[in-house]
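The following block contains a protein sequence and its predicted model.
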Amino acid sequence: MSQQHSAAPAPTASAVATVGRRRDWWRDAVIYQVYPRSFADSNGDGMGDLEGVRTRLPYLRDLGVDAVWLSPFYASPQADAGYDVADYRAVDPMFGTLLDADALIRDAHQLGLRIIVDLVPNHSSDQHEWFKRAVAEGPGSPLRDRYHFRPGKGVNGELPPNDWESIFGGPAWTRLPDGEWYLHLFAPEQPDFNWEHPAVGDEFRSILRFWLDMGVDGFRIDVAHGMVKAEGLPDLGSHEQLKLLGNDVMPFFDQDGVHEIYRQWRLVLDEYSDKRGPEGPSSEGRWWETGGRIFVAEAWTPTVERTANYVRPDELHQAFNFQYLSAAWDADELRAVVDRTLESMRPVGAPATWVLSNHDVTRHATRFANPPGLGTQIRLAGDRELGLRRARAATLLMLALPGSAYLYQGEELGLPDVVDLPDEVRQDPAYFRGAGQDGFRDGCRVPIPWTRTGSSYGFGDGGSWLPQPEGWGELSVAAQTGVPGSTLELYRTALAVRRERPDLGPGDSVEWLKAPEGVLAFRRGEFVCVANTTGESVTAPVRGRVLLASGEVSEADGEVKVPADTTVWWATD
């Protein structure tokens, strides 16, 4: 017979808050990434904003997540979607004001949600006051020491100081009219800070305190593997540098010196984490201080072993697991990544993290719709039905693993990448610079749908900054809410089950079970997860009560058939 598994009731705010008060809440937290410009628009200008996020916080509470990570909303010329920061202590007017940020943080805490904000320490905007003054004052200005200014090579200094390439394509150096060059590992509008200069470290410790005083619960550190460059800025000597990213140690990434910066930052964070508030929510909303503040590293490293260096006990708390995100929907490859991740994190006592999508990569519903080996930025729709089936299965697998999980806005709706955006509407800076990243990140940044109808499917009253596809409304929150088997209800149920079962969440190991080829099966206490990555149905190698399945499973003669590309959760108690 077929089994349908309906959604469990959403946890109440008090239940969420109770869980959130645990010490080391981050060891098994489910953290939801909000890309503010694409989440909800409160004023009808076509651009999402902080007030829009605030009004949708109850939806995130009911979804069952523990924390919300906000991509940058700081004052910025928006040359790279806010990752070019002009003022780290101000909100860009397109997103609102500091009062809006304060209201969002307070409301989130009242709902039992924590707030993590992005921090961009590798580079600033070229409109940052430091850089503008450094340029205006010319060669010899002390402010130029806070960035990487150098004379060029060649007879007249007409060649860049070294052979480094920008991640977005082209040289990593731009020459000013006065003859000096400055380093930018990303867009020319994003000059790299010189972290050897003490003023840079002083400034960022002050920025940390500013936002901690505002009440944020942590920071996601952009390009956490950057900041420190090899002494002397040596040539790399390769003409295909971008192919080496994430596969080798580079003179500008993953240098050992970054770890001293994080040890200093950890001292600041621990001052705030050691504060104590009353047990439970109060009129002042101080309950979250009992659970600690955290750092999360975006660190692209060659191996998970090197990633573990960032989460040693006196440094950061979590680091994104990009090896897992990059893994194909293949049982052997997934098991190898899981084993290596858990083995690497165990010695440093840090939790593993698991992530399938974010604002920089093709959504996993589209990535899994295509053959493996195409990378993490794809411009092909692939097989939509296959991609969604695998995405749902991959999500249940991820949420069953020990540690913390990250969700990207809209994945709970099963959204695909929008792969057919007209070139003239694209805004990814990498798209306009040849030989860099593929530049197709706009496809995962299209504003999400909330309603079946309307000028922007409930995103706002004034359209959307990137065009939404026809039919987007049928994937909306309204279209899926309360519908058995919908992807949204699958996520809600999975997060509720994960919260209720003590054998899910924190931990540093799994017990692998014997399973047919192409099938992953593991036990955690009295919980068993089976993921069939093959194209054929298999007989489940366990007995017990089915808790949840990403697809429709069938039982006959005491056996459970797990369909192709399906994950099932069992209780064996």
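Thanks, I have it. Bear in mind the structure is a predicted one, so any value in this text is a computation, not a measurement. Residues are numbered from 1 along each chain as shown.

Please count neighbours and contacts with C-alpha atoms only from this point.
Fine.

Now the spatially most central residue of the chain: closest residue in space that isn't a chain neighbour?
When Cα atoms, centre = their mean is applied to the chain, the residue found nearest the centroid is Asn358 (4.8 Å). The shortest distance from Asn358 to any residue that is not its chain neighbour, by Cα to Cα, 6 or more residues apart in numbering, is 5.2 Å, and that residue is Tyr408.

putting a second one here so we can go through both:
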Amino acid sequence: MSEGSWWRDGVVYQVYPRSFADANGDGIGDLAGIRSKLGYLADLGVSALWISPIYPSPMADFGYDVSDYRGIDPLFGDIAGMDALIADAHALGLKVILDFVPNHSSDEHPWFRESRRSRDSVFRDWYIWRDPAPDGGPPNNWLSNFGGSAWTFDPATAQYYLHLFLDRQPDLNWRNPVLREAMYESMRFWMRRGVDGFRVDVIYHVMKDAAFRDNPPNPAFREGIDADAHRFLPVHTADLPETQGIVAAMREVVDEFPDRVLIGEIYLPLERIVAYYGENLTGAHLPFNFLLIGTDWHAPTIAGLIRRYEAALPAGGWPNWVLGNHDKPRIASRVGAAQARVAAVLLLTLRGTPTMYYGDEIGMQDVPIPFAEVRDPFELNEPHKGLGRDPQRTPMRWFPREGAGFTRGTPWLRIGDDVGTCNVATQADDPESMLSLYKALLRLRRETPSLSRGDIRVLEASDAVLAYERSHEGERVVVLLNFTDQPADLPIPEPAGRVLVSTHAGVAEGALRAAEARIYRLV
């Protein structure tokens, strides 16, 4: 791939490090485990691995509570191991993307320890401190995304500190220029070591209202069903106009190094997602588009989403698509095993950069976790609302045996009862498996410029079937997807061309079989 094109032409693969591969047998995945599987990722055909946080952390939120932005937690390894992983990945043609967590640190970070020591500390303004309200309570009605008030009182200094997540994750004050430069230098630290870019955690939260005004009530809030944080609309705690300046500054730092990428985690409506490309594309290269995760699995609905997203993109903005991640239920659990195959074709044939979640390529589903074994603080803070994220974070299955080839110890989360069939080794020998389908799709994408960089045109969508065309420099490909569990007539005349891939074995022509997707090369 040409300079600057890897993140456009390629496919990103998310690794949740606790659950990918455990080399030392403690039941928790580590860098040595990831390093041992780089050959698998190269053979699979992805272009980059995005590694969720591996920084030093007390693990209150499994690494999203960072106590040192320039180190590696001993649970995962050390700096030398990270350097070796980066070198090995690059030798295999793989890029490495790290998670960057700028909204908050751990309460055990030296910066916060110094900040809370005294109101006169030089680090005091690196975090967000406020006096109590007149009644002695929190300064305003802002709520934590994990439940309860976003303010915790510190008796030693008689002020509250802000935390939009756990009370052990105090929010950093991005209005402080010294804090900003320290964070930018942490980004440079990793890029100097060869990291190829960052996925920036909750980038849309980093700036908060300077006047600390209350958030307005959410009229759509459902008591006992919705997460407590949705009780109010986050108009003063998310997506503030000043955020765009921070994103642009992060982009400037990334652009100091050749051929790097900046990806932003953004859970916002479509028109706000695309704003994070920035003025004249000076923001994130890829503001994450999560809209497929929450969209109804229905051909006309997906067709409408594609059209709206393509129309909303700024001139020159490169699209991207995501089917799942460590925070949301797995695609195979959302739509079922048969439709998960259709989803694979959709993800890898839409225009833009796809991001895969580890295990989706073998059809992993959410694993039920008994409450006594729950590890996720979200579920522990708001129990029995179905908000927990443990089910989609369970260990990768490499072999059909105890421990699934993930660990020789006791896994940190249970593995699941379908490990006998849902594992890499078994599926590698089955030409009709989900893994074989993903490999075929990734190979086709690499070999077919219209799929990696071509234009897209939605041809038609019936109640059952979505049809679209991808084209590039005279090469044309048509994709047909049946979103139902019944045979379906094509909404367009059958393309006059060769079937390159079908989700089903046997002859692929005429009406689509139940849950079948096909890719045609036009003649």
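On my side now, so go ahead. Here the structure is a predicted model, which means the values were calculated and not measured.

TM value for the aligned chains?
Superposed pair, TM-score by TM-score structural alignment, normalised by the length of the second structure: 0.93. Supporting alignment: 507 aligned residues with a Cα RMSD of 1.9 Å.

follow-up on the earlier one: can you pull the contacts of the residue nearest to Asn358 of the first structure?
32-34, 357-359 (Cα atoms under 8 Å, 6 or more residues apart in numbering).

how much space is there between it and Arg543 of the first structure?
Taking Cα to Cα, to the nearest Å as the measure, Tyr408 of the first structure falls 33 Å from Arg543 of the first structure.

Also Trp570 of the first structure?
Distance, Trp570 of the first structure to Arg543 of the first structure, by Cα to Cα: 8 Å.

Comparing those two, which residue is more hemmed in?
Counting neighbours by other Cα atoms under 10 Å for Trp570 of the first structure and for Arg543 shows that Trp570 has the greater number, 19 against 13.

aligned partner of that one in the second structure?
In the second structure, Trp570 of the first structure lines up with Tyr520, judged by TM-score structural alignment.

so which helix or strand takes in that match?
Element membership of Tyr520 of the second structure [criterion: DSSP states H and E] is strand 517-522.

which stretches of the stretch 451-573 of the first structure form helices?
For the stretch 451-573 of the first structure, the helices defined by DSSP state H, counting those that start in this stretch occupy 477-480, 487-500.

Out of those helices, indicate the one that is most buried.
Taking mean count of other Cα atoms under 10 Å as the contact definition, the stretch among the helices of the stretch 451-573 of the first structure with the greatest mean neighbour count is helix 487-500, which reaches a mean of 22.

so how much does it differ from the second structure once superposed?
With both structures laid over each other, helix 487-500 of the first structure and its partner residues in the second structure are 0.4 Å apart on average (mean Cα distance after the TM-score superposition for the first structure).

what stretch of the second structure does that helix fall on?
The alignment places helix 487-500 of the first structure over residues 434-447 of the second structure (TM-score structural alignment).

which other residues reach the matching stretch?
Taking Cα under 8 Å, 6+ apart as the criterion, the residues outside stretch 434-447 of the second structure that touch it are 10, 44-46, 341, 344-345, 348-349, 361-363, 424, 427-428, 430-431, 451-452, 501, 503.

of those, buried ones?
The neighbour-count test (16 or more other Cα atoms under 10 Å) applied to those identifies 10, 44-46, 341, 344-345, 348-349, 361-363, 424, 427, 451-452, 501, 503 as buried.

And the equivalent of Thr533 of the first structure over in the second structure, how far from His384 of the second structure?
Across the two structures, Thr533 of the first structure finds its equivalent in Phe483 of the second structure, going by TM-score structural alignment. Distance from Phe483 of the second structure to His384 of the second structure, counting by Cα to Cα: 31 Å.

out of these two, which sits in the busier spot?
Neighbours of Phe483 of the second structure and His384, each counted by other Cα under 10 Å, are more numerous for Phe483; the result is 27 against 12.

Would you check that that one makes contact with Val342?
Yes - judged on Cα atoms under 8 Å, Phe483 of the second structure makes contact with Val342 at a distance of 7.4 Å.

Kindly point out which residues are neighbours of both of these two.
By the contact definition Cα under 8 Å, 6+ apart, Phe483 of the second structure and Val342 are jointly contacted by 515-516.

what residue of the first structure takes the place of Gly317 of the second structure?
For Gly317 of the second structure, the aligned position in the first structure is Ala350, judged by TM-score structural alignment.

In the first structure, which residue range corresponds to the biggest helix by length in the second structure?
If each helix of the second structure is counted by residues according to DSSP state H, the longest one is helix 177-192. Under TM-score structural alignment, helix 177-192 of the second structure corresponds to residues 198-213 of the first structure.

With the second structure overlaid, how far apart is that stretch on average?
After superposition, stretch 198-213 of the first structure averages 0.7 Å from its match (mean Cα distance after the TM-score superposition for the first structure).
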